[in-house]
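Peer 1: Please work out how this folds:
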Amino acid sequence: MTKLNRKAFFLDRDGVINVDHGYVSSPDSFEFVAGVFEACKIIVNHGYDIIIVTNQAGIGRGYYSEEQFAGLTVWMREQFKERDIHITDVRYCPHHATHGQGEYLKDCAFRKPNPGMIVAAAREHGINVAESVLVGDKMSDIQAGQSAGIPALFLVDSHYDADGVASGYQRCGSLLEAVRLYFA
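Peer 2: Prediction:
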């Protein structure tokens, strides 16, 4: 069996990397969260991969296409690359169990809170999830991380309700704060 010697920060996109304006699909509506580049620089300088795992129900709902999402992802990765930050992978799930249209109407193992995106990315990139971190802004992110076996979980404070859900995560104000807490 291959030794899993890499570790990663699994990051949600909307609400962690960019301001969640709701169904962001183009660079002109994509606003990076303050401190995100500094946080990601710290992450890579500590030897962690960065893997983005994002639900994209806007595709399934017909608000934008997979091609538009792909174009935005290329642009976003270029913004990081210009700052010498490598994004190892971007995983997304376009499906929604109740609001998807056509082929996108399905309950998918990759849609958070299911751990499919994390598990698949970890397998492909040789990531040891037991030494990894997840930062999200919804309880579905935290639940996906827990199900995947990630021990270090951070919930960025957002407008989403997190009351009444299991413990095992730390609250923080931003990705930068999560990174500072983790490496303190």
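Peer 1: going forward, measure contacts between C-alpha atoms and count neighbours the same way
Peer 2: Will do.
Peer 1: Now the terminal residues of stretch 22-29, how far apart.
Peer 2: Taking CA to CA, to the nearest Å, the span from the opening residue of stretch 22-29 to its closing residue is 10 Å.
Peer 1: Tell me the buried residues in that stretch?
Peer 2: Judged by neighbour count (16 or more other CA atoms under 10 Å), stretch 22-29 contains these buried residues: 23-26.
Peer 1: Show me the contact partners of it.
Peer 2: 14, 21, 30, 56, 58, 63-64, 68-69, 71-72, 75-76 (CA atoms under 8 Å, 6 or more residues apart in numbering).
Peer 1: and the next element down the chain from the longest helix anywhere in the chain?
Peer 2: Residue-count comparison of every helix in the chain, with assignments taken from DSSP state H, identifies helix 66-81 as the longest. The first helix or strand that comes after helix 66-81 along the chain, using DSSP states H and E, is strand 89-93.
Peer 1: which residues in the protein form strands?
Peer 2: Taking DSSP state E as the test, the strands found in the chain are 8-11, 49-55, 89-93, 133-136, 152-156, 170-172.
Peer 1: Could you also give me the structure for this next sequence, so I can compare it with the first?
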Amino acid sequence: MKNAIFIDRDGTINVDNHYVHNISEFYFIDNVINAMIELKKMNFFLIIVTNQSGIAQGLFTQKEFMSLTRWMISYLQLYCIHINAIYFCPHHLQGTVKQFRQNCLCRKPKPGMLLDAKKRFNINMDASYMVGDTANDMLAGQLAGIGTNVLVRSGKKNNKKS
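Peer 2: Coordinates of the predicted model:
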């Protein structure tokens, strides 16, 4: 069995600038690349699990999401970081794009994306981690039987005035 780090994207890997869907809006959070390098050295599978309701809301297309995802993967490969899998949920009940307006099993806090990865890669969920920036990320990890759930606040904008 493999041990994995399940990682949310927006607010965990990159700064959450609301519906990030192109390269010019994508900013890696400070030290996230260094953290991923260390996790790979520890032989963890790195699996991104991300809700992308902007697709269902018609704010960007699945093709635009995939283009940004390919760029992100290529950029991380420059640092010898291999992302083992990316799971995303394009659904939302209030979506304006009919094909994505649905109640699904993959939208966090439901654990569908994590459970699909568990089955595909034979993951030891007890020894794995869910890292995210929302309560929905933590609940998805708990419902999937993840051993350790880590809530981070690194992707939130600092509203302090200086």
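Peer 1: Restricted to buried residues, select the contacts of stretch 22-29 of structure 1 in PyMOL.
Peer 2: To isolate the buried ones among the contacts of stretch 22-29 of structure 1 in PyMOL, judged by 16+ other CA under 10 Å, type:
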select buried, resi 14+30+56+58+64+69+72+76
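Peer 1: Could you export the contacts of stretch 22-29 of structure 1 as JSON lines, including distance to T88 of structure 1?
Peer 2: Converted to JSON lines, the contacts of stretch 22-29 of structure 1 look like this (distance: CA to CA, whole Å):
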{"residue": "D14", "distance to T88 of structure 1": "18"}
{"residue": "H21", "distance to T88 of structure 1": "25"}
{"residue": "F30", "distance to T88 of structure 1": "20"}
{"residue": "Q56", "distance to T88 of structure 1": "19"}
{"residue": "G58", "distance to T88 of structure 1": "23"}
{"residue": "Y63", "distance to T88 of structure 1": "27"}
{"residue": "Y64", "distance to T88 of structure 1": "24"}
{"residue": "Q68", "distance to T88 of structure 1": "20"}
{"residue": "F69", "distance to T88 of structure 1": "17"}
{"residue": "G71", "distance to T88 of structure 1": "17"}
{"residue": "L72", "distance to T88 of structure 1": "16"}
{"residue": "W75", "distance to T88 of structure 1": "15"}
{"residue": "M76", "distance to T88 of structure 1": "13"}
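Peer 1: Columns mean neighbour count and distance to C40 of structure 1 on top of the strands of structure 1, output as TSV?
Peer 2: Compiled in TSV, those are given as follows (neighbours: other CA atoms under 10 Å; distance: least, CA to CA, whole Å):
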stretch	mean neighbour count	distance to C40 of structure 1
strand 8-11	26	9
strand 49-55	24	8
strand 89-93	19	14
strand 133-136	28	12
strand 152-156	24	15
strand 170-172	17	16
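Peer 1: Include distance to P115 of structure 1 when you put these into TSV, please.
Peer 2: As requested, these are arranged in TSV below (distance: least, CA to CA, whole Å):
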stretch	distance to P115 of structure 1
strand 8-11	11
strand 49-55	10
strand 89-93	11
strand 133-136	12
strand 152-156	14
strand 170-172	19
